[in-house]
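Asker: predicted model and sequence follow; I will ask about them next.
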Amino acid sequence: MKKLIRLFAMCMILILLLCSCGKNKGVDEQEEDLTPTSSLSIDEKAAAALSEKVPVILYFSDEQQTKLVKEIRYVDIAEAKKGAEVLASVMVKELIKGPKADKVKPLIPEGTNLRGPVKIEDRVATVDFTKEFVEKHPGGETLAELTIYSIVNTLTELKDIERVKIIINGKETKNFAGKIKLDTDFPRNDAVVDKEVGLAVPEEVGLTPVDGVNEYDPVGLSEYEGEDPLE
């Protein structure tokens, strides 16, 4: 009788061990199934090009011209390492070039140029544009406001800049688009940014998103928000 009891106990232990192994195997298989796959493909040439660049965030207009949207842009890391004033100047020049992503519109009037490097003093950046900035602007209070804050919000992405002053041909301009005075410096304004839209990434970067990826943030570039390219 005792032998039968022992045999029965051993069988039960063996059955429990087999069930436990099967359960662990199932968990392992589930974990393998949950392993995330890459959301983008990138060739070696594109990877090498990106390794020599640093991402910055620029602000342009949405299609309706009612809000600002963000666009990621890559600039040479060598330029970024030259200091905040050089990088700020590069960022303004990229704004002047206009957006490269779809469904995003430029705000700085065509023909506008930067007269000299952006100057930073006491965390205030001074941007000196040519007269086309004022003379060729289409006008309208909303559009004028978006134009100003596309520059301000772009530059205040840098930790060295808290406010931005815009001058024309080296002088203060009191009247811009009939509504806004440029005789003061402007702080950042996130109220005019469309928070429902992520970072619009131009295809020229060389990153190819795959199915199921957010069209506005295919490579998770929102992680760069709040980071300073100079760091």
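Answerer: All right, it came through fine.
Asker: for the rest of this, base every contact and every neighbour count on C-alpha atoms.
Answerer: Will do.
Asker: please enumerate the strands of the protein.
Answerer: For the chain, the strands defined by DSSP state E occupy 40-41, 53-62, 68-76, 104-105, 119-121, 124-129, 163-168, 185-187, 208-209.
Asker: show me what the second one is packed against.
Answerer: Of the remaining helices and strands, those touching strand 53-62 by 3 or more CA pairs under 8 Å, 6 or more residues apart in numbering; DSSP states H and E are strand 68-76, helix 77-80, helix 84-97, strand 104-105, helix 141-155.
Asker: which among those is found nearest to Q30?
Answerer: strand 68-76 (36.1 Å; CA to CA).
Asker: here's the one I want to compare it with:
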Amino acid sequence: MKKNVFKIGFSILIIAMIITMIGCSKKPVETPAPPTGTGNSAEEGDIIVDPEPEGEVVRVTLYYVNEEYVTTGRDTLKKVLSLEKEVTVGEKSLEAVILAEIQKKPEGDKLSTALENIKILSVDTAEKIAYVNLAGDRLSGGSLQEDLVLHQIVYSLTELKDIDAVQLLVDGSKRETLMGHIFIEEPLKRQDLGY
């Protein structure tokens, strides 16, 4: 009888030690700070990406800068080209996910992004208008740079059936222009950008 009690106690002790060692060997997962707006910028710090993110997978059409147009300047070429992509929508809105995607450089040498260094503070949608709030400290460039930024944002967001126009804000306020060249005081529709 004492032998059985000893064996059971010893077995429980061994199991407890194994469970403790397994628990201690796992590294803690750092959780990123919550976003300040609905749109996130990649520069907020290192973000741990879940290899199997939870959320709904949605197919969207995104617009990127046509590198051939930039290098040749030919007016017969489109300034931005569309690219279909599947994105995962979870905690962030679809609009915020789209903006985060068009900030990333796409694969290949035919497309690029004009938004790589621009910080998107937030995006909200009301009455078929997307309100995109950008940080003013990184908004600089010539008229081509400004035009390409507007094309990428307006074309990508107006692909959504619930958005007809985009109102750009700088640090939470309406401005006359983003970079000094194109008026943005009113919401912009696709046709406002030329094609």
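Answerer: Yep, that arrived. The structure displayed is predicted, hence computed values, not measured ones.
Asker: TM-score for the pair, please.
Answerer: The TM-score (TM-score structural alignment, normalised by the length of the second structure) is 0.60; 134 aligned residues with a CA RMSD of 2.7 Å.
Asker: circling back: looking at the strands of the first structure, which is nearest to S150 of the first structure?
Answerer: strand 53-62 (4.8 Å).
Asker: so the closest one matches what in the second structure?
Answerer: Mapping strand 53-62 of the first structure onto the second structure (TM-score structural alignment) gives residues 57-66.
Asker: for stretch 149-169 of the first structure, same thing?
Answerer: Using TM-score structural alignment, stretch 149-169 of the first structure pairs with 151-171 in the second structure.
Asker: gap between the two ends of that stretch?
Answerer: 20 Å (CA to CA, to the nearest Å).
Asker: next: stretch 157-166 of the first structure.
Answerer: 17 Å.
Asker: so which residues make contact with it?
Answerer: Outside of stretch 157-166 of the first structure, the residues within contact range by CA atoms under 8 Å, 6 or more residues apart in numbering are 57, 84, 88, 120, 123-129, 151-152, 155-156, 172, 182-188, 226-230.
Asker: PyMOL command to pick out the buried ones of the residues you listed?
Answerer: Selection of buried members from those for PyMOL, criterion 16 or more other CA atoms under 10 Å:
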select buried, resi 57+84+88+120+124+125+126+127+128+129+151+152+155+156+182+185+186+187+188+228+229+230
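Asker: buried residues, the match of stretch 149-169 of the first structure. List them.
Answerer: Of the residues in stretch 151-171 of the second structure, those buried (16+ other CA under 10 Å) are 151-158, 163-171.
Asker: stretch 49-69 of the first structure too?
Answerer: Counting neighbours by 16+ other CA under 10 Å, stretch 49-69 of the first structure gives 50, 53-62, 65, 67-69 as buried.
Asker: ok, of those, which one's closest to L18 of the first structure?
Answerer: Closest to L18 of the first structure, out of all of the buried residues of stretch 49-69 of the first structure and judged by CA to CA, is L50, at 51.2 Å.
Asker: before we move on, the earlier item: reformat the helices and strands packed on strand 53-62 of the first structure as CSV; add distance to A46 of the first structure.
Answerer: Converted to CSV, these look like this (distance: least, CA to CA, whole Å):
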stretch, distance to A46 of the first structure
strand 68-76, 12
helix 77-80, 15
helix 84-97, 20
strand 104-105, 24
helix 141-155, 25
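Asker: buried ones in the longest helix along the first structure?
Answerer: Longest helix of the first structure, by residue count under DSSP state H: helix 2-33. Buried residues in helix 2-33 of the first structure, counted by 16+ other CA under 10 Å: none are found.
Asker: and it, what does it pack onto?
Answerer: Looks like helix 2-33 of the first structure contacts no helix or strand (3+ CA pairs under 8 Å, 6+ apart).
Asker: distance between that helix and the chain's centre?
Answerer: Relative to its chain's centre, helix 2-33 of the first structure lies at 52 Å (CA atoms, centre = their mean, to the nearest Å).
Asker: ditto for stretch 58-68 of the second structure
Answerer: On CA atoms, centre = their mean, the centre of stretch 58-68 of the second structure falls 13 Å from the chain's centre.
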